[in-house]
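Sequence first, then the predicted structure:
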Amino acid sequence: MSEENQPYQINEQGHVAIGGVDTLDLAKQFGTPLVAYDVSAIRNQIHHFQSVFEDNHVSYEVSYASKAFASIAMFQVINEEGGHIDVVSGGELYTAIKAGFPMERVSFHGNNKSAAELEMAVDNHVGVIMLDNFHEIEVLQSILHEKQATINVMLRVTPGISAHTHEYDQTGQVDSKFGFDIQSGQAFEALEKVLTIDSMNMLGIHAHIGSQIFEVNGFEMAAKKLIDTLAEWKSKNGYEAKVLNVGGGFGIRYTESDDPIAPEQFVDAIVKTVKAESAERMLTTPAIWIEPGRSIVGPAGYNLYTVGSRKDVPGIEPYVTVDGGMGDNIRPALYQADYEAVLASDPTKKPDETVRVAGKYCESGDILIKNQPLPATHPGDVLVMLATGAYGYAMASNYNRNPRPAVVFCENGEAKLVIKRETFADLVARDLTI
């Protein structure tokens, strides 16, 4: 593998490094399992996205999809880079508030926001609420009336585009739990409803066709469909959108078999399509927003594990067990997601065998990697699992009453603890006796 395509750093000692920090030092200082992020990689990807818009001379927002990984420190990094964030729950919104993130650069998603969550958004002057259904319009209207407040809104629509991805990662098709359907006229009905509500300022529309997408044409088709929709809306009632939010879902490399294009190439294709289609329909090109999550934090994140027991049975691949598993990365069990791992002390050493990297959880399905070539491993060795930055810690649990791992940010050769490791005391802190 060429050095420029290598998904990890190797330092002078021949060890895997993250943000210039030796992974063996990280394991020693912070313990394992451990989640570590290369913060410079996060910043660089944001800059790549921003450059595409600047080069195309369009108004934009790079809105980090925080469900991929939300923490106070993460939101602070996004803020430092002038980014926007989208949140999908009161908990993510509260985290943004505690991080001091500017509320005018927050969008609030979700298909079943509670009245309490909507009140929280209104009270904290969130930049825009993404309306997902008619019930939500009614609830928000009531809250705004009671508080004598106004707020920006956008409609989430389903354009009828199915992404080529895992079934659970498809969100833009007609049969989806998200958004207003365009094909049936439901989206236009929602538009007309919102335009009658003085307390809602209708910015535009949003669509998200799926996740971990490797093909540009789905995004181009969605952009054309959305511009067609906006042209129809302008023709019918004169409404012209100020913002077109095309979501995210740009695929990343998890294993050597993955061959995604650079995430910013998706965006360049989307922007060019929106500009051309807008001009053809004599529409003013709207501001274009994107919502990348995985493509910002996925490749920048790594999980560090310590090898423990091993099981060898003649005729089958050995099990090499580590001190984490489905509690800190549910994706292999939930989505059959594939990952790769390397030996922290010598990542380029020739493999001696192919093993199954198993977790410590009391489930037969707790297999982090099904077929991983590795050199001979021994108890105490540190494995580095690659590209775990998205939806690993975010979906972590306390299954089997295991504490969730610590998270560190690595940058310029220094490591900073940003989420403490949970303790056994934390696990029972909210338990009550009978």
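Structure received.

From here on, just use CA atoms for contacts and neighbour counts.
Noted.

so where do the helices sit in the protein?
With helices called from DSSP state H, the chain shows them at 23-30, 39-56, 72-80, 90-98, 115-123, 134-147, 186-195, 216-237, 263-280, 294-297, 331-335, 424-428.

Most tightly packed of those helices?
helix 294-297 (a mean of 28; mean count of other C-alpha atoms under 10 Å).

hmm, who's touching that helix?
37, 42, 45-46, 64-65, 68-69, 212, 249-252, 263, 389-391 (C-alpha atoms under 8 Å, 6 or more residues apart in numbering).

switch the cut-off to 6 Å
Contacts to helix 294-297, defined as C-alpha atoms under 6 Å, 6 or more residues apart in numbering, come from residues 42, 45, 68, 389-390.

Compute the distance from the centre of that helix to the centre of its chain.
Between the centre of helix 294-297 and the centre of its chain there are 6 Å (C-alpha atoms, centre = their mean, to the nearest Å).

Nearest to Ala163, out of the helices of the chain?
Taking C-alpha to C-alpha, helix 216-237 is the member of those nearest to Ala163, at 6.3 Å.

what packs against the closest one?
Helices and strands touching helix 216-237, as assessed by 3 or more C-alpha pairs under 6 Å, 6 or more residues apart in numbering; DSSP states H and E, are absent.

adding another structure so you can compare the two:
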Amino acid sequence: MSRFAHPAGDRHAEMLPHERPPLAPADLNRINPAIWPRTSARTDGALTVGGVDVRDLAREHGTPLYVLDEDDVRSRMRDYATAFAGSEVHYAGKAFLCREIVRWLQEEGLGLDVASSGELAVALSVGFPAGRITMHGNNKSAAELTKALRAGVGHIVVDSFDEIARLGYLAEQHGKRPKVMVRVTTGVEAHTHEFIATAHDDQKFGLSLSTGAAAEAVRRILALPQLELVGLHSHIGSQIVDTAGFEVAARRLATLLVQIKDEHGVVLPELDLGGGYGIAYVEGDEAPDIKELADGLREIVSKVCVDAGLPVPRLTVEPGRTIVGPGGITLYEVGTIKDVEGLRTYVSVDGGMSDNVRTALYAAEYTAVLASRASEAEPMLSRLVGKHCESGDIVVRDFHLPSDLAPGDLIAVAATGAYCRSLANNYNYLPKPAVVAVSGGSSRVIVQGETEDDLLRGQL
């Protein structure tokens, strides 16, 4: 029996519909523009991005390799700036951050969110204006807050009562009066993975609206003259495609704005609704339309505030994945191909959970194709796996590749621009791959790949 056939009466027939492997696509060579970078194409059978043949990228830079379509990323930055004109757009640096990304942000006029001293250091190292930076984090250290104060970051989002006291003390010590926002957990149920849903009460982020903790945080900040309370912040989760949750969060935050006005006579001028907007990873995924999202958020905030007799606050959003995710791909070289009769074929590549841990961490789904050539061979149910010593080292769980796949072929995985390099690790002492930017038919390294010498550096 061939390695790509499913025998009649096999275990697949006994599975529930949601457990069955996907149907083979009509065209294994198709590059879906809703999933792949905007400049992606097939030229003489091979995948090209930014006008560059992936075979040339692999020869020059090796594999695994992160490839970032500069034109795609910049165009999405401009899309947000246009859709949210009159509001603030701050890129969520945790999605993927390096000096070159910071330069693009500055040139395209966006702000930046950072969640650590290290991320702040990247931004400051290339002269990004500190006033356009917001500092996040549920456990900011005194050193991190001090660095933010000295740099003059535009906003600090406070996340706990401890932090309010800590920041108040440090602000007084350094003669600063930072603008602060309260991170509010609104209780909105985000339909996403448990680990990336962040607005329910039972988790580490923010101060609860329902328990009164958020209102108490406001009281404590207003009691400290060294802090300037300017607004409220909310983030309901990540990879969210249903915008209804954002509207519910906006209503609840507006209600708190009314409570603050009634209790303290204070009208807060800013409202930050966070990010978390989803992208398309596989066929059938739908990503929110950015203009519709912008119009919808502005409309609901305006209506609630006008109904309550409040001036409409300045709106801020924090997209990360939707800016950098679709423009990134990861290139791998096929090593071994192992058929498990009657089930699927395991295709092993030269990376894995060290360069993309999202499948193991979140059960993330991806689209992948044979990238170094086109093929008209029959589809073969495949599982793309890495080279790590873990059975959970899976990059793409179930998809189809051509049955003439061979060692040395290149596989490209789409939509890996967000959170793959950020979460990369050195498990089994694999070096982290390089990141190259492509545009106009040329490529350049924007983050150097690690070597084994890098892995040994610092060891005594």
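Looks like it arrived, so ask away. What you are looking at is a predicted structure, and each value in this text was computed from that prediction instead of being measured.

quick one: TM-score?
Remark: TM-score between the superposed chains equals 0.95 [TM-score structural alignment, normalised by the length of the first structure]; 428 aligned residues with a C-alpha RMSD of 1.5 Å.

returning to what we had before: I'd like the helices of the first structure as a markdown table, with distance to Glu317 of the first structure appended.
Formatted as a markdown table, the helices of the first structure follow (distance: least, C-alpha to C-alpha, whole Å):
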| stretch | distance to Glu317 of the first structure |
| --- | --- |
| helix 23-30 | 27 |
| helix 39-56 | 35 |
| helix 72-80 | 39 |
| helix 90-98 | 41 |
| helix 115-123 | 49 |
| helix 134-147 | 52 |
| helix 186-195 | 52 |
| helix 216-237 | 38 |
| helix 263-280 | 36 |
| helix 294-297 | 31 |
| helix 331-335 | 18 |
| helix 424-428 | 34 |
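
For Val447 of the second structure, which non-adjacent residue is closest in space?
Nearest non-adjacent residue to Val447 of the second structure, counting by C-alpha to C-alpha, 6 or more residues apart in numbering: Val435, 4.9 Å away.

counterpart of His174 of the second structure in the first structure?
Residue mapping for His174 of the second structure onto the first structure gives Lys147, with TM-score structural alignment as the criterion.

Output the longest strand belonging to the second structure.
The longest strand of the second structure (DSSP state E) is strand 328-340.

Flag every buried residue along that one.
By neighbour count on 16 or more other C-alpha atoms under 10 Å, the buried set for strand 328-340 of the second structure is 328-337, 339.

Pull up the aligned stretch in the first structure for that strand.
Alignment note (TM-score structural alignment): strand 328-340 of the second structure is matched to residues 301-313 of the first structure.

which residues are in contact with the matching stretch?
Contacting residues not belonging to stretch 301-313 of the first structure are listed as 32-37, 318-323, 379-389 [C-alpha under 6 Å, 6+ apart].

Show me how far that stretch is from its chain's centre.
Distance, centroid of stretch 301-313 of the first structure to centroid of chain: 26 Å (C-alpha atoms, centre = their mean).

Over to stretch 160-176 of the second structure?
So, by C-alpha atoms, centre = their mean, the centroid of stretch 160-176 of the second structure is 30 Å from its chain's centroid.

now swap in stretch 376-390 of the second structure and tell me
25 Å.

re the thing from before, against Ser59 of the first structure, how distant is the counterpart of the residue nearest to Val447 of the second structure in the first structure?
Counting by TM-score structural alignment, Val435 of the second structure corresponds to Val407 in the first structure. For Val407 of the first structure, the distance to Ser59 of the first structure (C-alpha to C-alpha, to the nearest Å) stands at 34 Å.

what about the two, which has more around it?
Val407 (24 against 14; other C-alpha atoms under 10 Å).

Can you report how many residues neighbour the counterpart of Glu283 of the second structure in the first structure?
Here Glu283 of the second structure is matched to Glu256 in the first structure, going by TM-score structural alignment. Neighbour count for Glu256 of the first structure, taken as other C-alpha under 10 Å: 12.

Could I get the contacting residues of Glu256 of the first structure?
Glu256 of the first structure touches nothing, counting by C-alpha under 6 Å, 6+ apart.

ok, now Ile182 of the first structure?
If a contact means C-alpha under 6 Å, 6+ apart, then Ile182 of the first structure has Pro159 as its contacts.
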